[in-house]
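Undergrad: Following is a predicted model, sequence given first.
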Amino acid sequence: MDVSIVIPLLNEDESLPELCAWIERVVTAHQLSYEVILVDDGSTDDSWEVILQLAAKNPALKGIKFQRNYGKSAALNEGFKAAQGEVVITMDADMQDSPDEIPALRRMIIEEKYDIVSGWKQKRFDNTFTKNIPSKLFNAAARQSSGIYLHDFNCGLKAYRKKVVKSIEVFGEMHRYIPVLAKWAGFKKIGEKVVEHRARKYGVTKFGWERFINGFLDLMTITFLNKFGKRPMHFFGLYGTLAFILGFATSGYLIISKLIDREFSLTNKPFFYIALTFMIIGVQLFVTGFIAELITRNAAERNVYLIEEKLGIS
């Protein structure tokens, strides 16, 4: 199969017929064998009924229906598991991503040997204050911390070599950082393509201001996981040891001062309480490191979701 198109969606029943028809026109014109995997992330509208109706007319359409809303990362992770195409392309269901980009994205993976090609919405139709400016700040921070120089980490329109999506696990809210996850897995040829960004035609956006706060928190998480995910004791143990040594040394100095000068008052000195605090924090960090090591080595499956129904997927 030439291409798998994975589309996570939430309450997009209005856009689905037009989007799927557009995809079919594009892939048929370029003579590509394909599948479209529509992942319904707990929609409360008629999205799943629309998917069933469309799939009855086009066997290339497949579906996964979550029992409740888990988020975009979960939807992508399940879509990646089901994908069979040589190239896997993701796009949003709101029709702000253009299916006309599919052939060029696939060509960059096949002919130019990229592992990932990320879309760059150079000209956007979003509100400048609420989306563009925070997005620029977020992308700048992501570039600096990851060493991957993409203009738009959060663009939903991306293309992947099949081996990439089968080698990574997308969880939590890490869909913004799939290129970073892929880089950790050893896929280093990551490219970028300017893509068309269209004004929203149906419905309303599902993301608010909180996505930028969550984005920066996830950036901190993924930076920590990159450096210390497999060896948390190296982080907690290091700073715990430093804090304990600092507190212990300060306590030793105060005790020696008391032995030399009997009138010297330990409890009247702020450094006495600061030293105790550092020692306590040091011990807590050290113990946290041990617990984190145990959790890391005994972690259960974290990507288990309640799927109510599947369509065309074994």
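TA: Received it, and whenever you're ready, just let me know what you need.
Undergrad: From now on I want contacts and neighbour counts done on CA atoms only, so please keep to that.
TA: Noted.
Undergrad: centre of the chain versus stretch 109-126, how much separation?
TA: 17 Å (CA atoms, centre = their mean, to the nearest Å).
Undergrad: this is the other structure I want to compare:
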Amino acid sequence: MAVSTRSFDTAPRLADRPGVHVSVLVPAKDEAGNLALFVEQCAEMIDTQSASFEVVIIDDGSSDASWTILQELRTRYAFLHPVRHRAQRGIAEALRTGYLHARGQVLVFYPADLQFKPEDIPSLVNPILAGDSDMVTGFKQGKYEKAFVSRIYNTLSRTLFHVPVRDLNNVKAYRREIMAALPMRPDFHRYMIVMAAAQGFTVTEVPIPLYPRHSGRSKFGLSRIPIGVLDMVAVWFELRFGQKPLLAFGMLGAALFALGVLAGMSALGWLLATGQGQRWAWTVIQTCLVLGSIFFATGLLGEQIAQQRSEVREMRRELGELAAGQRENEEREEQGPSRVTVRDTR
């Protein structure tokens, strides 16, 4: 189900480029009972693929033996690159850390709890490697806990953002430039599809089987519901008014200020005509004038902040291009002088 359209006629297939094609980013918090089997299944999947893979597992402040297990697994699997947070930072920070350590042109967000099998990763990745999509998200096939909450969340998200995918917060694969283009904010991974679609990237969804957890328990409870709703509102405001905050605050402030002026003129006319004044009316008028001025000033301040954010985003883009160029030079040197790298210039 495509969300937006974009031409790929002149884009080279990512699978035709040298180096690492796919980086699987795996946030892991207290997953000692799952890591060995997960990595083993990743090895089986990688052996069947023509594209080159790496697996970046981010230990997000685990209190069990996860890091020790990852260190041991690294000696057995060359594709494995473990990274460690000494304290828990959350999935968004873990994905950001994985992105900074990954070398692939396609990134995959995949959990370590084995509710999703590594054998299904190619179904997410192949449309991107073939140049048919920018992002591929899975929608769950099978029974799972908190299905009712998930349906409410997805229904609200589709209504608010008009992105016609069935599961916004699931495993997904996406081009590296999507991660570079997204604003960094807590829990941004939940709305990665929404923000990517808003910037013109294409989104496709595929069915992904869901299995019972192999070990451990879910880290998420009902307490996440109000946080998710507030995040949803924040993302909606970011997409609607993030680039032009004066459009929201300025219009509201101007409307309140104009209402106060008109009410004041009406109250003054009534006072001159009847000789009677209404104290409550003057209180409302003063409130409208003060709030209108504050909102308008807030909009002007927001415009300055938006300008600074645009400059920072441009700097990040340029730094990303420099880093990409450096990686391509290193890969070219590893491949030898006879190999020619075709750069994706989209």
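TA: Arrived safely, thanks for sending. Quantities reported herein were computed from a predicted structural model and do not represent experimental measurements.
Undergrad: Any chance you could compute the TM-score here?
TA: The TM-score (TM-score structural alignment, normalised by the length of structure 1) is 0.87; 293 aligned residues with a CA RMSD of 2.0 Å.
Undergrad: give the contact list for the equivalent of F125 of structure 1 over in structure 2.
TA: For F125 of structure 1, the aligned residue in structure 2 is Y144 (criterion: TM-score structural alignment). Residues in contact with Y144 of structure 2 (CA atoms under 8 Å, 6 or more residues apart in numbering) are L210, P212.
Undergrad: for the one 5 residues further on, same thing?
TA: Remark: with contacts taken as CA under 8 Å, 6+ apart, V149 of structure 2 is in contact with I225.
Undergrad: and it, what pairs with it in structure 1?
TA: Under TM-score structural alignment, V149 of structure 2 pairs with P134 in structure 1.
Undergrad: what about that match, which SS state?
TA: Secondary structure state of P134 of structure 1, per DSSP: H, G, I helix; E, B strand; the rest coil, is helix.
Undergrad: same deal with I208 of structure 2?
TA: Once three-state DSSP is applied, I208 of structure 2 turns out strand.
Undergrad: so what corresponds to it in structure 1?
TA: Looks like I208 of structure 2 aligns to V195 there (TM-score structural alignment).
Undergrad: same check, this time on K244 of structure 2
TA: Under the alignment (TM-score structural alignment), K244 of structure 2 pairs with R231 in structure 1.
Undergrad: what does I46 of structure 2 give?
TA: Match for I46 of structure 2 (TM-score structural alignment): V27.
Undergrad: again with C288 of structure 2
TA: Checking TM-score structural alignment: C288 of structure 2 goes with F278.
Undergrad: for D120 of structure 2, same thing?
TA: Using TM-score structural alignment, D120 of structure 2 pairs with E101 in structure 1.
Undergrad: tell me, how many neighbours does that match end up with?
TA: 19 (other CA atoms under 10 Å).
Undergrad: Let me know the helix or strand that the residue nearest to Y211 of structure 2 when sequence neighbours are not counted is in.
TA: Leaving out its chain neighbours, the residue that sits closest to Y211 of structure 2 by CA to CA, 6 or more residues apart in numbering is Q115, at 4.5 Å. Under DSSP states H and E, no helix or strand contains Q115 of structure 2.
Undergrad: Okay, and the match of I46 of structure 2 sits in which element?
TA: Assigned by DSSP H and E, V27 of structure 1 falls in helix 16-29.
Undergrad: For that helix, give me the average deviation versus structure 2.
TA: Helix 16-29 of structure 1, aligned to structure 2 and superposed, deviates on average by 0.9 Å (mean CA distance after the TM-score superposition for structure 1).
Undergrad: in that helix, what's buried?
TA: For helix 16-29 of structure 1, the neighbour count (16 or more other CA atoms under 10 Å) marks L16, L19, C20, W22, I23, E24, V26, V27 as buried.
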